[in-house]
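Undergrad: Quick one: sequence plus predicted model below, questions after.
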Amino acid sequence: MFFSKKKEIIGLDIGSSSIKLVELKEGKNGYRLQNLAISSLPPEAIVDGALMDSATIIDVIKDLIGQAKTKTKNAVTSVSGHSVIVKKITLPFMTEAELEESIQWESERYIPFDINDVNIDFQILGSDTENPEVMEVILVAAKKDIINDYVSVIMEAGLNPVIIDVDAFALENMLAINYDLEGGETIAIANVGASITSINIVKNNVSAFTRDIFKGGNQLTEEIQRQLHVDFDEAERIKVGSKMDVASQPVIQKVLKEASESLAIEIGNSLDFFQSATTYEKISKLYLSGGGSKIKDFEILQQQHIGIPVEMINPFKQIEFNEKNFDLEYMREIGPAMAVGVGLASRKVGDR
């Protein structure tokens, strides 16, 4: 797409435990980081993607805008969870205009919600590799009430929501601007949030499979709380390995291993399901992102479980930034949690 003047946008990742703001500037040699901010949300402010405490969320967004000192008003955010359905379907060949007209009734077979209660979008991927007489289409449906809630809080915070994306696609965009994937390579990303883990399997830089697992970092924290009788903040520190006294180390390691294994198995099962249901070649690598992925030794545990290379994502890998303005150690620390935000910030006004 070509624009006479690029309109700047903010990527706003509204997660269940924190909100992340990212602003990028695109230049001749790629992207440059302009602004970055992150702020925690109180528990129960967002539950399964539903905004339960809009007033607090609006205040946090306003606070982030103040921290970042940004003047940009256009914002892109994303949704995930029970209220969003992403399906890859096959349909008879038709033009985009023809599909635009027929998508409502074509969708009814695939979407478990009342068709009048959802916003529907699609992307034509091209002909099916196994049957060239039909085309592959990514179908996305999101509940209107959830979309309206997100649009409302963004507007009340003084911003202009221009795109509502899906977490899995934001991760795909983040990957595309940071990693040079070999042609035909099939990779997976697991974005471990506080309450939801989003899985996206990408082939030829296009989503081939997405799934949300309703388990994340908070469940591990709660398990640590329950077994070690500590408060939430202390359990969080234990989870990432920043608090461990020698006396309780064996107990902590046992609890961490058990809680982490449960999530690792769920992620592994999703990858197995995809590979058993398709003729694609083996997934070559799993990238981990999200604040919940920073569980102590989780990378190693996940690799042992699935038997393929596992790597913690660096969403700033190919993004320039001024080290006077952005502390390198801090960027490494928060990097995995900013992956969705970076993907959102790479969108452009006018994108689908």
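TA: On my side now, so go ahead.
Undergrad: drop to CA atoms for contacts and neighbour counts, all remaining ones
TA: Noted.
Undergrad: tell me what the one helix or strand residue 301 maps to is packed against?
TA: According to DSSP states H and E, residue 301 maps onto helix 298-306. Here helix 298-306 touches helix 249-277, strand 310-312, going by 3 or more C-alpha pairs under 8 Å, 6 or more residues apart in numbering; DSSP states H and E.
Undergrad: Check the offset of the first one from the chain's centre.
TA: When you say that, I think you mean helix 249-277. Helix 249-277 sits 19 Å away from the centroid of its parent chain (C-alpha atoms, centre = their mean, to the nearest Å).
Undergrad: And for the last one?
TA: In terms of C-alpha atoms, centre = their mean, the centre of strand 310-312 is found 16 Å from the chain centre.
Undergrad: can you pull the buried residues of the helix or strand just after that strand?
TA: Counting by DSSP H and E, the next helix or strand C-terminal to strand 310-312 is helix 328-334. Neighbour-count burial for helix 328-334 flags 331, 334 (criterion: 16 or more other C-alpha atoms under 10 Å).
Undergrad: adding another structure so you can compare the two:
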Amino acid sequence: MLDKLKSIIKGSGAKSTEPVQQDIVGVDISHSYVRTISLKKKNKQWSLHKISTKALDDSYESEEKRREAIVSNLKNIKLEQKFESDNAAISLPVNSAIVQVVQIPFLEEEELKEAADNGSLWDTSINVPGELSEYSIFWQTIKKDREKNTLSLLFVASRVDEIEKNCDLVRTAGYDPLIVDVRCFALRNILKTYEESESSKTQVFIEISGSENYAVCMFDNLPFIYDIYVSDSDVEALLKGGTALDKELFSRLASQIRTSVTSFIKQSGVPGIEKIELSSSLQIADKIFKSLKEEILEYKIEMLSPFNFVKVPPQFKSRVDQEKNLSSLAVAVGLATRQLDVFGYYKFVTAVSNINLLPDREERVKKEQKKSKTTSLMKKLSIVAGAFLIITVGLYGFLVTTLPSDNDILTMEKKASNTKKTLNKKKKQFKDLSKWTYDSGLINNKILDISYTASFPRGSFITKVAHLRNGNSIIEVKVNDPGLSADIMSGMSKKFKNVQLLNIKAPKSEKTNMSTLEISFEIK
């Protein structure tokens, strides 16, 4: 017994190679639902721990009324589910984020970090509306090629005020947002629950949810994200349903999906895809699925099932089986897997797995690590105190059965009384420290579819694109003849509006004769 107690105490300072699981709830807020998922992982098996869904009305008097309904539903879920932690992982809408893969000359890690910290890295490679200081930025290296002297970086950013608006929504309901992901990557994180042989395959996920319509494709651990353009009238039809959901709408939708998949195949070099997995948070998900299957015959289309590789305990089986549209839970499941990312476990595994746009996230991570270590120590102290109590009671019982003298009994009773006082004192210290730990935790509280570039004339290629759903987008094209600008702008004008030539930059050195065209445009 003493040897075991010694090993427990010594273990409090030992480092573990296993990732720390920080309790976290995946909170997905869509047009139609508020959904929460909590998962547990043991060895390599994920299992469902908590699940809840609350429906939202199709429309509200105002946006403020809708926010009030969301907060009310989240509070009710919190009361019903009794989560072990208030920590939450949420996602931003795709059109609220800027996602780019940037290619730069090869830099060593120290040089790269210094360039990112002082802002010079983004000044020359990224164009964003407004000032960079207005954004929360996540970046990570996704591919290195020392021989070709190139470095590919994933750049993800969103305005701080937009992030805070989403965080405040869940904070008002009593949750503490630790992870702020982007919806397309949250959906991609469903791959974490897959078996390795399955997750390493080429994957194509598509979400059609009215205001959220995109494709996220994975090949060789690299993300390819495409905006699926849906007109405002078609978005309204998808949200409201009814007679406006005609064959022409799904034909237009299928054409956009087909374009995204074709672009992915061309850009990635993948020989083909096995299937397209469809997700939708809308109540008409089944109609969307059947209509797209009729329109897209060249690819196999399946509804995404987020529990294919997640163990569902018996008490949740009927709850999951009664769900008419399991795909609508996929984003919440993807967010729930983020419990292993709080302390940066996936930092050097794959960039698209650990995106976090939470402002001041580094400070939050340090605080959570400190809180986790304190909690771990308290658990070990409670084990020691419990073992100490068992030993004391056992010893007392042994002495009683051996019929000691009255004096011995009085002596033992005095010792037992002192031991009990000591234990109560330790319990009080433990209770006070637990309360401090809890209180301290509270206080510390397009994307792009560039398929149109296939029509660009020979002698031109793209170097940078900042493609937004709203506002001006910018594309930079290298050309061997500045006269090609007219052909490029003419081709772009067929798909976009307000196409303007902003600048023609002369070649930077004598080694290259390529000029740079800077063109702005807006999505129709």
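TA: Thanks, I have the structure now. Computed from a predicted model, the values in this text were never measured in an experiment.
Undergrad: coming back round to it: reformat the helices and strands packed on helix 298-306 of structure 1 as CSV; add distance to residue 124 of structure 1.
TA: Formatted as CSV, these follow (distance: least, C-alpha to C-alpha, whole Å):
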stretch, distance to residue 124 of structure 1
helix 249-277, 21
strand 310-312, 30
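Undergrad: what's the average distance of the helix holding residue 301 of structure 1 to structure 2?
TA: After superposition onto structure 2, helix 298-306 of structure 1 sits on average 4.3 Å from its aligned residues (mean C-alpha distance after the TM-score superposition for structure 1).
Undergrad: Over to stretch 257-276 of structure 1?
TA: Here stretch 257-276 of structure 1, set against structure 2 after superposition, deviates by a mean of 2.4 Å using mean C-alpha distance after the TM-score superposition for structure 1.
Undergrad: buried stuff in that stretch?
TA: 257, 259, 260, 261, 263, 264, 267, 268, 270, 271, 274.
Undergrad: Repeat that for stretch 321-328 of structure 1.
TA: residue 321.
Undergrad: quick one: contacts of it?
TA: 32, 33, 34 (C-alpha atoms under 8 Å, 6 or more residues apart in numbering).
Undergrad: Now do the same contact list for the second one.
TA: It stands for residue 33 of structure 1. With C-alpha under 8 Å, 6+ apart, residue 33 of structure 1 has these contacts: 22, 23, 24, 25, 319, 320, 321, 322.
Undergrad: Narrow these to just the buried residues.
TA: 22, 23, 24, 25, 319, 321.
Undergrad: can you give me the helices for the stretch 1-150 of structure 2?
TA: 2-11, 63-81, 109-117, 120-125 (DSSP state H, counting those that start in this stretch).
Undergrad: Residue 155 of structure 1 maps to what in structure 2?
TA: Applying TM-score structural alignment, one finds that residue 155 of structure 1 aligns to residue 171 in structure 2.
Undergrad: hang on, I meant residue 58 of structure 1
TA: Here residue 58 of structure 1 is matched to residue 71 in structure 2, going by TM-score structural alignment.
Undergrad: same question, residue 347 of structure 1
TA: Match for residue 347 of structure 1 (TM-score structural alignment): residue 338.
Undergrad: Its match touches residue 88, doesn't it?
TA: No. Shown here, residue 338 of structure 2 and residue 88 do not form a contact pair, counting by C-alpha atoms under 8 Å, at 9.3 Å.
Undergrad: Which part of structure 1 matches the biggest helix by length in structure 2?
TA: What stands out as the longest helix in structure 2, according to DSSP state H, is helix 361-401. Following TM-score structural alignment, helix 361-401 of structure 2 has no partner segment in structure 1.
Undergrad: check contacts around residue 18 of structure 1.
TA: Contacts of residue 18 of structure 1 (C-alpha under 8 Å, 6+ apart): 38, 39, 40, 41.
Undergrad: who's in contact with the third one?
TA: Okay, so that is residue 40 of structure 1. Counting by C-alpha under 8 Å, 6+ apart, residue 40 of structure 1 has contacts 17, 18, 19.
Undergrad: repeat that for 6 Å
TA: 17, 18 (C-alpha atoms under 6 Å, 6 or more residues apart in numbering).
Undergrad: what do we get in structure 2 for it?
TA: Residue 40 of structure 1 maps onto residue 55 in structure 2, by TM-score structural alignment.
Undergrad: Residue 273 of structure 2 versus its match, what's the distance?
TA: In this view, residue 55 of structure 2 and residue 273 of structure 2 are 35 Å apart by C-alpha to C-alpha, to the nearest Å.
Undergrad: ditto for residue 86 of structure 2
TA: 40 Å.
Undergrad: Same drill for these two, tell me which one is more crowded.
TA: Neighbour count, other C-alpha atoms under 10 Å: between residue 86 of structure 2 and residue 273, residue 86 has more, with 19 against 15.
Undergrad: those strands in the stretch 151-300 of structure 2, which residues are they?
TA: 176-182, 203-208, 213-219, 222-227, 276-279 (DSSP state E, counting those that start in this stretch).
Undergrad: Turn the contacts of stretch 321-328 of structure 1 into JSON lines, columns for distance to residue 96 of structure 1.
TA: JSON lines is the format used below for the contacts of stretch 321-328 of structure 1 (distance: C-alpha to C-alpha, whole Å):
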{"residue": "32", "distance to residue 96 of structure 1": "34"}
{"residue": "33", "distance to residue 96 of structure 1": "35"}
{"residue": "34", "distance to residue 96 of structure 1": "36"}
